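Visitor: Sequence plus predicted model, see below.
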Amino acid sequence: MKSVFRSDYYTEKEIVKHFALNKKTSELIEEQINYENPDLKLNIQEILLNGIQIRVINEKINPPFVVEVEHDFPFMKMHFEIEGNSKYTPKNNKSLAVDIPDGHYNLFFLPKVKGTLTYNSPVRKSVEINFTKDYLKRVFGEAFSEASSSYGEALKKDIPFLMWQQSKPITPILHSIIQDIINCKFEDSIKKIYLESKVTEILTILFNYLKNKSSFETNIEEEDYLKIIEAGKIIEENLKNPPTIPELSIITGINQCKLKQNFKRVYRKPVFSYITDLRMEKAKKLISERGFTISEASYEIGYKNPQHFTAAFKRKYNYLPSQLKKVANF
């Protein structure tokens, strides 16, 4: 499996990369890739499992950064653009254009990749998960066609597929799983099992979306959609003291009724539930990864009373936040 990248931004002008994605292996293979010149500073943590390739990319560039790309294998990918943006423009009829803005994601299948990648942000952080048909069949077995819905049908017919015509915001639950992948501290076989389970968890969530896609479709005008995305970012940046719906309405310039309706369509939950989910996920990480006390985590995410936080956490996860301390100290 070979990929070719061509760009005037590369010192060599052309970089050829060989992958062993379709090679059956019981081992986990890791590689750190670093590349630097005056226009590009790139770090890639690449992890190869059995039929899965995970790439955690940190990149600083001099935009616009344009790369000609070509793969000699079918491309099955989940792409999460945590920071920055990515745009693929095809040069053949076996591909589709894929545009993933800041904080968005998509799932796609491209039988043949030959086109242009454009990055317009000076800083990028993304997680890309590539996988094979054999991996999908191994994990989902006989239920694969039913589980994968229209995606599985596209694989059968060898036609390009894009889960969302307009890439969707990374939801709190997906963001949490991605962070689990990035921050995984396990080693060797345990790390392999853990990462495979996380990839399978993401695919299960996305296939469920596909199966019930009609209920998730937004049908929102572009201008209103961008305002809702802005609202989501404002909430994320002000979790300790998030704006009220009236305040958010004024800031984004969208009336309260439309704000509440469209927010639920885009993020698949009401504003208050979205805030609670983000707060609880942040609290989990503060306690388990950074050693915060229950009171400290409670205050950091905007709860004045730790008991109120503990009750909300228990309702959300069905266990007490104090149990995170026990796991962290295990």
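Guide: In hand now; what should we look at?

Visitor: From now on I want contacts and neighbour counts done on CA atoms only, so please keep to that.
Guide: Will do.

Visitor: Name the nearest residue to residue 29, ignoring sequence neighbours.
Guide: Using CA to CA, 6 or more residues apart in numbering and skipping residues adjacent in sequence, the residue nearest residue 29 is residue 48, 5.0 Å away.

Visitor: nope, residue 122 is what I was after
Guide: Nearest-residue entry for residue 122: residue 61, 4.9 Å, with adjacent residues in sequence omitted and distances by CA to CA, 6+ apart.

Visitor: who's in contact with the one you found?
Guide: 39-41, 121-123 (CA atoms under 8 Å, 6 or more residues apart in numbering).

Visitor: mind checking which helix or strand residue 87 is in?
Guide: Residue 87 belongs to strand 86-90 when assigned by DSSP states H and E.

Visitor: on contacts alone, who are the packing partners of the helix or strand following that strand?
Guide: The helix or strand immediately downstream of strand 86-90 is strand 98-100, counting by DSSP H and E. With contacts taken as 3 or more CA pairs under 8 Å, 6 or more residues apart in numbering; DSSP states H and E, strand 98-100 sits against strand 86-90.

Visitor: before we go on, here's another structure to hold up against the first:
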Amino acid sequence: MKKINSISEFLEYTLRKNQFKCVKHEANCKVYINKAKEEYIEYSSKDKYYLGIANYKVAKDFSISFTNPSKIFKFGIVFDGTTSFKINDVEGHFTPSAYFTFEEGIKGIQKFSEGSHHHGMEITIFKDYLDEVCKRFNCPCVDNFHLKVNTPYPYLPKEVVIQLQKILSLHNNGLLNPMRLEANILDCLGIFFHEFMNNKEQKNKSISTPTIINIGNRKVSLSDKDIKAIEKAYEILTKRMNEPITILELSDMVYLNEQKLKAGFKAIYKLTIHQYTTSLRMSVAANLLTTTNLELSEIANYIGYYHTNNFIAAFKKFYKETPSKFRAKLNTDKAR
């Protein structure tokens, strides 16, 4: 098993194992192509930020043992693919979802399975640059928000999702220059800081897995078994994003009563079950709108809506505009 000690080493080894070669290197962008003509795109600014855009299938099984002493803030969207990992002795896996995390002194093992499809984008912000931004705009340091270190939070503010889609659209249209990328990254950070500062739960106490939840007027304790059941429910919802599952069905699948499942899920993941599945579906839909020419009916069917009108209504409620306007808005630069 290969041992890695930095982000750059991790990327270099992963690309080599998947048979990628750099075919283009200009300004802050590198383009990698493998034998299957799949792409990995890297945008970076030294000691500031790193953006990776991936869309490929893993060539063969391999594992990486890694340590990274750096302090970094990461956020992104996994559109497709599953990767198992073990971080600081805690096992888990990345699945289709939006997420953010603050890492420091991280170490663990990550496993890649042959044939699995890795499709997503991730932005890494280095701590020194984050502190510089905070100082420049007179914002509290990210440390003040008491984020639980080395813990992926499985959601993003929808405004951040929109910014990520804009970045992806600019890239697809060949218009993602260093200035526009950094402007979009700063927009994302501004949205995060606004959310952190205005969320009393995040502002006044650590975000961590609770042991006590409120169900009506009662305080109920979550056992380790309950938490595992809720985590299993999250896994099922993610894997079956395009399949309608009722709360009752999900409750039966994880052997946890409905009230505790709903309250526990919201306490742990900061979203209701409905909010999480909607957020995931809309993130995938937004990606398909900006990266493919699929008809709205095809996109609706892909994310589990039997009727296109229901999808359009849900998308408009989430993004405040119709899918057609969203697609046209993000592709305006291409028409120019």
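Guide: Sure, I can see it. Not measured: the values here are computed from a predicted model.

Visitor: Okay, strands next: where are they in structure 1?
Guide: In structure 1, the segments counted as strands under DSSP state E are 2-6, 14-18, 29-37, 40-48, 52-61, 65-71, 75-83, 86-90, 98-100, 104-110, 113-119, 123-131, 161-162, 168-169.

Visitor: and the angle from the fourth one to strand 65-71?
Guide: Between the axes of strand 40-48 of structure 1 and strand 65-71, defined by axes from the mean of the first three to the mean of the last three CA atoms, to 10 degrees, the angle is 30 degrees.

Visitor: swap in the second one?
Guide: Between the axes of strand 14-18 of structure 1 and strand 65-71, defined by the same axes, to 10 degrees, the angle is 40 degrees.

Visitor: OK, contacts around the residue lying closest to residue 125 of structure 2 once chain neighbours are set aside?
Guide: In space, and not counting its chain neighbours, residue 125 of structure 2 is closest to residue 49: 4.5 Å by CA to CA, 6+ apart. Residue 49 of structure 2 makes contact with 123-126, 129 under the criterion CA under 8 Å, 6+ apart.

Visitor: And residue 49 of structure 2, what's its match in structure 1?
Guide: Aligned by TM-score structural alignment, residue 49 of structure 2 pairs with residue 52 of structure 1.

Visitor: quick one: the residue nearest to residue 125 of structure 2 from residue 331 of structure 2, how far?
Guide: 25 Å (CA to CA, to the nearest Å).

Visitor: for residue 3 of structure 2, same thing?
Guide: From residue 3 of structure 2 over to residue 331 of structure 2 (counting by CA to CA), the distance is 42 Å.

Visitor: more neighbours, the two?
Guide: Neighbour count, other CA atoms under 10 Å: between residue 3 of structure 2 and residue 331, residue 331 has more, with 19 against 15.

Visitor: Isn't that one up against residue 292?
Guide: No - checked against CA atoms under 8 Å, the pair residue 331 of structure 2 and residue 292 is beyond contact range at 11.3 Å.

Visitor: Alignment lookup: residue 234 of structure 1 to structure 2.
Guide: In structure 2, the residue paired with residue 234 of structure 1 according to TM-score structural alignment is residue 236.

Visitor: Burial check on residue 270 of structure 1, number of neighbours?
Guide: 16.

Visitor: Need the counterpart of it in structure 2.
Guide: With TM-score structural alignment as the criterion, residue 270 of structure 1 matches residue 272.

Visitor: That match and residue 261 touch, don't they?
Guide: No - under the criterion of CA under 8 Å, residue 272 of structure 2 is not in contact with residue 261, lying 10.0 Å apart.

Visitor: on that earlier part again, any idea how far residue 102 of structure 1 is from the residue nearest to residue 29 of structure 1?
Guide: In terms of CA to CA, residue 48 of structure 1 sits 26 Å off from residue 102 of structure 1.

Visitor: same check, this time on residue 306 of structure 1
Guide: Applying CA to CA, the value for residue 306 of structure 1 to residue 102 of structure 1 is 34 Å.

Visitor: More neighbours: which of those two?
Guide: More neighbours surround residue 102 than the other of residue 306 of structure 1 and residue 102, with 20 against 16 (other CA under 10 Å).

Visitor: mind checking how far the strand holding residue 87 of structure 1 is from the chain centre?
Guide: Distance, stretch centre to chain centre, for strand 86-90 of structure 1: 17 Å (CA atoms, centre = their mean, to the nearest Å).

Visitor: Same check on stretch 220-240 of structure 1?
Guide: 17 Å.

Visitor: Mind jotting down where the helices sit in the stretch 151-300 of structure 2?
Guide: Using DSSP state H, counting those that start in this stretch, the helices of the stretch 151-300 of structure 2 run over residues 158-172, 178-198, 200-204, 224-239, 247-254, 258-269, 273-291, 296-302.

Visitor: Measure how far the first one is from the centre of its chain, please.
Guide: Averaging C-alpha coordinates over helix 158-172 of structure 2 and over its chain gives two centres that are 12 Å apart (CA atoms, centre = their mean).

Visitor: Which elements pack onto that helix?
Guide: In terms of contacts (3+ CA pairs under 8 Å, 6+ apart), helix 158-172 of structure 2 is packed against helix 178-198, helix 273-291, helix 323-330.

Visitor: next one: the second one
Guide: Here helix 178-198 of structure 2 touches helix 158-172, helix 200-204, going by 3+ CA pairs under 8 Å, 6+ apart.

Visitor: same question, the shortest one
Guide: With contacts defined as 3+ CA pairs under 8 Å, 6+ apart, the secondary structure elements packing on helix 200-204 of structure 2 are helix 178-198.

Visitor: Specify the angle between the helix it packs on and strand 39-45 in degrees.
Guide: Orientation check (the same axes, to 10 degrees): helix 178-198 of structure 2 against strand 39-45 gives 80 degrees.

Visitor: Pull out the buried residues from helix 178-198 of structure 2.
Guide: Neighbour-count burial for helix 178-198 of structure 2, with 16 or more other CA atoms under 10 Å as criterion, is recorded at 181-182, 184-185, 188-193, 196-197.

Visitor: What is the nearest of those to residue 154 of structure 2?
Guide: For the buried residues of helix 178-198 of structure 2, the residue nearest residue 154 of structure 2 by CA to CA is residue 192; the value is 14.0 Å.

Visitor: Tell me who's in contact with the counterpart of residue 144 of structure 2 in structure 1.
Guide: Matched to structure 1 by TM-score structural alignment, residue 144 of structure 2 sits across from residue 150. Residue 150 of structure 1 sits next to 210-211 when contact means CA under 8 Å, 6+ apart.
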